[in-house]
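>>> only geometry, no sequence info:
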């Protein structure tokens, strides 16, 4: 019996070690679940979210029991704005009573600019109901002209010091995220987009100016054709006589048809007249 227990213990330890070192994603998930059992709840009304000094903000939340892990060189996908220079993350168990996974504080030059809260997809209905109730008297910005600057498929509400954004829908088993963004960050993003647009316009102008001019096509006329055109008189317009008279034309023999007919009628015999008329 003792031998069986030892073998079972060895197999169990080997399995744990295999999972721990061989499956890092699963390992991290298990650690997060364990930490979430004792993690604090994050409670901060959207209208109270505003820029704060980085050092004071982090000190305040660490004193509340938040295990904040900071990265001073975040990857592009970890940022909200391209100029975010520090991201600090903590595991939480809820946000305003709604089950949540984590909270990120994002800073720019020592000042809080974004708060990003991650939820499981199962919290979507509760989060939407909570925000619709909190912003019942506010008109959503995504329903107004120019809302494309916030992206597609999002709900956007104005708050005292910025905007709050959540997706309209979320696919099953995909993370759900609430983001608060400060006014100052929005203005910097707009200025950056404007600068990029002006740079592209300047490039197009320089490209157009450096392109070689295309000469207009020139049609050359032969000297002989020009001389013949100058020497030939302009064609005269035909004249027409009205009434019962015929149009005046010239035959191949230099006489008119009337003169030829009179000549035939002067023939001595009918046979001669017929022969003349036939020609």
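That came in fine, so what should we check first? Keep in mind that what you see is a predicted model, and the values were worked out from it rather than measured. Numbers count the residues shown, from 1 in each chain.
>>> C-alpha from now on. contacts and neighbour counts both.
Noted.
>>> and the longest helix for this structure?
helix 183-210 (DSSP state H).
>>> so what secondary structure elements neighbour that one?
The contact analysis (3 or more CA pairs under 8 Å, 6 or more residues apart in numbering; DSSP states H and E) places helix 183-210 against strand 162-167.
>>> Presented hereafter is structure B, for comparison with structure A:
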């Protein structure tokens, strides 16, 4: 009998959600759709200090083999690029990254058939876990933002940036949390 009650309650909640969804503000509709897209997706595990300017087909093949559903396209508009050289991108919804940190999306940016940038967006509220992971994982790399005279600017919310020089590029992240906003890390290859 308990199973029947559970099924009936779940069905009622689903029906109520389906009816209410179109009346929700766009922001909440996006968050619900985003949450649904991430259900059952694999954890993203490639370490940020191991990224390199590998061929596009290798990056796509490796991530598909790991179970990531990539959405790829070219003809990028200015707002879809990290820099002017990016000509193709692939993105995948992810549920977690690294030390089981809640995450949302990984996006690979390519230029002339080579990986050029990787952007990983984490779930809002995961900044402390992400900061702890980056501090431990990148402890042996040079923090460029701490060098005398270094100026790397701020993120869109006015938070200073931290920048590490890693084997094949730079990793950039915000130095502080912006409540309600998803923390982001960006790997960029050396040009």
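Okay, I see it. Keep in mind the model is a prediction, meaning the values are calculated, not measured.
>>> ok so, going back, tell me the angle the longest helix of the first structure makes with strand 162-167.
Orientation check (axes from the mean of the first three to the mean of the last three CA atoms, to 10 degrees): helix 183-210 of the first structure against strand 162-167 gives 80 degrees.
>>> Residue in the second structure paired with residue 56 of the first structure?
Residue 56 of the first structure maps onto residue 58 of the second structure when the alignment is built from TM-score structural alignment.
>>> what helix or strand is that match on?
Taking DSSP states H and E as the definition, residue 58 of the second structure sits inside helix 56-65.
>>> Give me the residues contacting that helix.
Contacts with helix 56-65 of the second structure, where a contact means CA atoms under 8 Å, 6 or more residues apart in numbering, come from 70, 90, 110, 113-115.
>>> Buried among those? Make that a PyMOL selection.
Typed into PyMOL, the line below selects the buried ones among the contacts of helix 56-65 of the second structure, using 16 or more other CA atoms under 10 Å:
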select buried, resi 70+90+110+114+115
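>>> Between the contacts of helix 56-65 of the second structure, which sits nearest residue 81 of the second structure?
For the contacts of helix 56-65 of the second structure, the closest approach to residue 81 of the second structure (CA to CA) belongs to residue 110, at 9.6 Å.
>>> Name all residues that make contact with the alignment partner in the first structure of the closest one.
Per TM-score structural alignment, the equivalent position to residue 110 of the second structure in the first structure is residue 107. Shown in contact with residue 107 of the first structure (CA under 8 Å, 6+ apart): 54, 84-87, 113-114.
>>> Am I right that residue 107 of the first structure sits in a strand?
Yes: the assignment for residue 107 of the first structure is a strand, going by DSSP: H, G, I helix; E, B strand; the rest coil.
>>> how much space between it and residue 56 of the first structure?
12 Å (CA to CA, to the nearest Å).
>>> likewise residue 275 of the first structure?
From residue 275 of the first structure to residue 56 of the first structure the distance is 130 Å (CA to CA).
>>> give me every residue that touches the nearest residue to residue 111 of the second structure once chain neighbours are set aside.
With sequence-adjacent residues excluded and distances taken as CA to CA, 6 or more residues apart in numbering, residue 111 of the second structure is closest to residue 86, at 4.6 Å. Going by CA under 8 Å, 6+ apart, residue 86 of the second structure touches 76, 109-112, 116.
>>> and the equivalent of residue 176 of the second structure over in the first structure, how many neighbours does it have?
Mapped onto the first structure by TM-score structural alignment, residue 176 of the second structure lines up with residue 169. The criterion is other CA atoms under 10 Å. On that basis, residue 169 of the first structure has 14 neighbouring residues.
>>> Double-check that residue 169 of the first structure belongs to a strand.
No: per three-state DSSP, residue 169 of the first structure lies outside any strand segment and is coil.
>>> would a markdown table of the contacts of residue 107 of the first structure with distance to residue 16 of the first structure and secondary structure be doable?
Converted to a markdown table, these look like this (distance: CA to CA, whole Å; DSSP: H, G, I helix; E, B strand; the rest coil):
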| residue | distance to residue 16 of the first structure | secondary structure |
| --- | --- | --- |
| 54 | 39 | helix |
| 84 | 38 | coil |
| 85 | 37 | coil |
| 86 | 34 | strand |
| 87 | 32 | strand |
| 113 | 41 | strand |
| 114 | 38 | strand |
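>>> Same list as before, those residues that is, but in CSV and with distance to residue 4 of the first structure included.
Listed next are these as CSV, based on distance: CA to CA, whole Å:
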residue, distance to residue 4 of the first structure
54, 57
84, 56
85, 55
86, 53
87, 50
113, 59
114, 56
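>>> Quick one: residues contacting the counterpart of residue 183 of the first structure in the second structure.
Aligning on TM-score structural alignment places residue 183 of the first structure opposite residue 190 in the second structure. For residue 190 of the second structure, the contact set (CA under 8 Å, 6+ apart) comprises 168-170.
>>> Then residue 168 of the second structure?
For residue 168 of the second structure, the contact set (CA under 8 Å, 6+ apart) comprises 49-53, 189-190.
>>> Sort out which of those are in strands and list them.
Of the positions in the contacts of residue 168 of the second structure, residue 189 sit in strands, assigned by DSSP state E.
>>> quick revisit: residues near the match of residue 56 of the first structure, how many?
12.
>>> Can you give me the distance of residue 82 of the second structure to residue 162 of the second structure?
For residue 82 of the second structure, the distance to residue 162 of the second structure - CA to CA - is 17 Å.
>>> between these two, which one's more packed in?
Neighbours were counted for residue 82 of the second structure and for residue 162 using other CA under 10 Å; residue 162 has more, 19 against 16.
>>> And the strands in the stretch 1-150 of the first structure?
Listed in chain order, the strands found in the stretch 1-150 of the first structure under DSSP state E, counting those that start in this stretch are 69-71, 86-91, 94-95, 98-99, 102-108, 111-119.
>>> what about these, which gets the closest to residue 185 of the first structure?
Closest among these, using CA to CA: strand 111-119, at 6.4 Å.
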